[in-house]
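Visitor: Below: sequence and its predicted model.
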Amino acid sequence: MPRFLTMVRIDENNVPEEGFSPEMGQRMGALLEEITKAGVMLDTAGLTPTAQGTRVTWSGGKLSYTDGPFTETKEVIGGYSITQCKDMAEAVEWAKRFLQVHDENFTVTCEVRQIDED
């Protein structure tokens, strides 16, 4: 069965100051329990802010390093999940359900990609 990487994209500058509501936490917990019991979820986590990250770039035969935050970037990967689904349609359905548990004051995008296992 194919595996899928879902990258959760956020705009770090527009994350609600108050964070998520207790109700959203309950909805998220219920969804994570459901997807885990279904045997679909292999791994998931949120990521620390870009201010705590470093980019390593290879260009022109040289390495360069840039410490965060990355102000020129509007959207960053704020978390991920690795799922094992029967097909892309099922992986997208789980991503949709993940997005829908968020409070309305959040703007979140999921990019779902199949892991190349050839």
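Guide: Sure, I can see it.
Visitor: all contacts plus neighbour counts: C-alpha atoms, from now on.
Guide: Fine.
Visitor: hey, where'd the helices end up in the protein?
Guide: 22-37, 88-100 (DSSP state H).
Visitor: Which residues belonging to stretch 25-45 are considered buried?
Guide: Buried residues in stretch 25-45, defined by neighbour count with 16 or more other CA atoms under 10 Å: 27-28, 31-32, 40-41.
Visitor: and of the helices of the chain, who's closest to Ile10?
Guide: For the helices of the chain, proximity to Ile10 was assessed by CA to CA; helix 88-100 is nearest, at 11.5 Å.
Visitor: Which elements pack onto that closest one?
Guide: strand 3-10, helix 22-37, strand 108-114 (3 or more CA pairs under 8 Å, 6 or more residues apart in numbering; DSSP states H and E).
Visitor: alright, now check it against this:
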Amino acid sequence: MRFMILVRANDETEGGVLPTEEDIAAMTKFNEAMVDAGILLAGEGLHPSSNSARVRFSRGETTVIDGPFPTKEVIAGFWIIQVGSKEEAIEWAKRCPARPDEEIELEIRQIYDADDFGEALTPELRAAEERMIQRIAEQHG
């Protein structure tokens, strides 16, 4: 099972405050533990929402909205991990380093796999998906 662990933004991340050397070292150690366990598929931090935009589709209309956005609605980073259960994902998330003086909230969401779509994912659509995945791998190694 794949899970995305979303790091909720806070005033520091939205203010563009970069992590300290100690913060980076702690996060690197955490990331390396996930790599060593063979579960980390991806993980990145995101720029503040002041550098972002949203594209909204509503009743046939498309609107572009420039950031910043309310902190409670923003993601500051993420990991994608592959583990055996939600409980295992939670255990890894609990190991995320946090300074005693900061507040961090993580959200854990399971990523859909092809089998989750049942009959709606026809053999033709499944083949198209597999071709696309292969092309992405070839493009980005």
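Guide: Noted; the coordinates are in hand. Remember, predicted model here, so these are calculated numbers, not experimental data.
Visitor: before we move on, the earlier item: which two among the buried residues of stretch 25-45 of structure 1 are spaced furthest apart?
Guide: Maximum distance among the buried residues of stretch 25-45 of structure 1 (CA to CA): 17.7 Å, for Arg27 and Val40.
Visitor: What lines up with Ile77 of structure 1 in structure 2?
Guide: The equivalent of Ile77 of structure 1 in structure 2 is Ile75 (alignment by TM-score structural alignment).
Visitor: Next up, the contacts around the residue nearest to that match when sequence neighbours are not counted.
Guide: Nearest residue to Ile75 of structure 2, sequence neighbours excluded (CA to CA, 6 or more residues apart in numbering): Arg8, at 4.6 Å. Neighbouring residues of Arg8 of structure 2 by CA atoms under 8 Å, 6 or more residues apart in numbering: 72, 74-77, 104-107.
Visitor: ok, the residues you listed in structure 1: which stay?
Guide: With the contact criterion set to both residues aligned by TM-score structural alignment, their matches' CA atoms under 8 Å, these that also touch in structure 1 are 72, 74-77, 104-107.
Visitor: re earlier: distance-wise, check the residue nearest to Ile75 of structure 2 relative to Glu14 of structure 2.
Guide: From Arg8 of structure 2 across to Glu14 of structure 2, the span is 10 Å (CA to CA, to the nearest Å).
Visitor: anything in contact with each of these two?
Guide: Ala76.
Visitor: Just give the nearest non-adjacent residue to the most centrally placed residue in structure 2, would you?
Guide: The residue lying closest to the centre of structure 2 (CA atoms, centre = their mean) is Phe78, at 3.2 Å. Closest residue to Phe78 of structure 2 apart from its sequence neighbours, by CA to CA, 6+ apart: Leu6 at 4.5 Å.
Visitor: Many thanks, have a good one.
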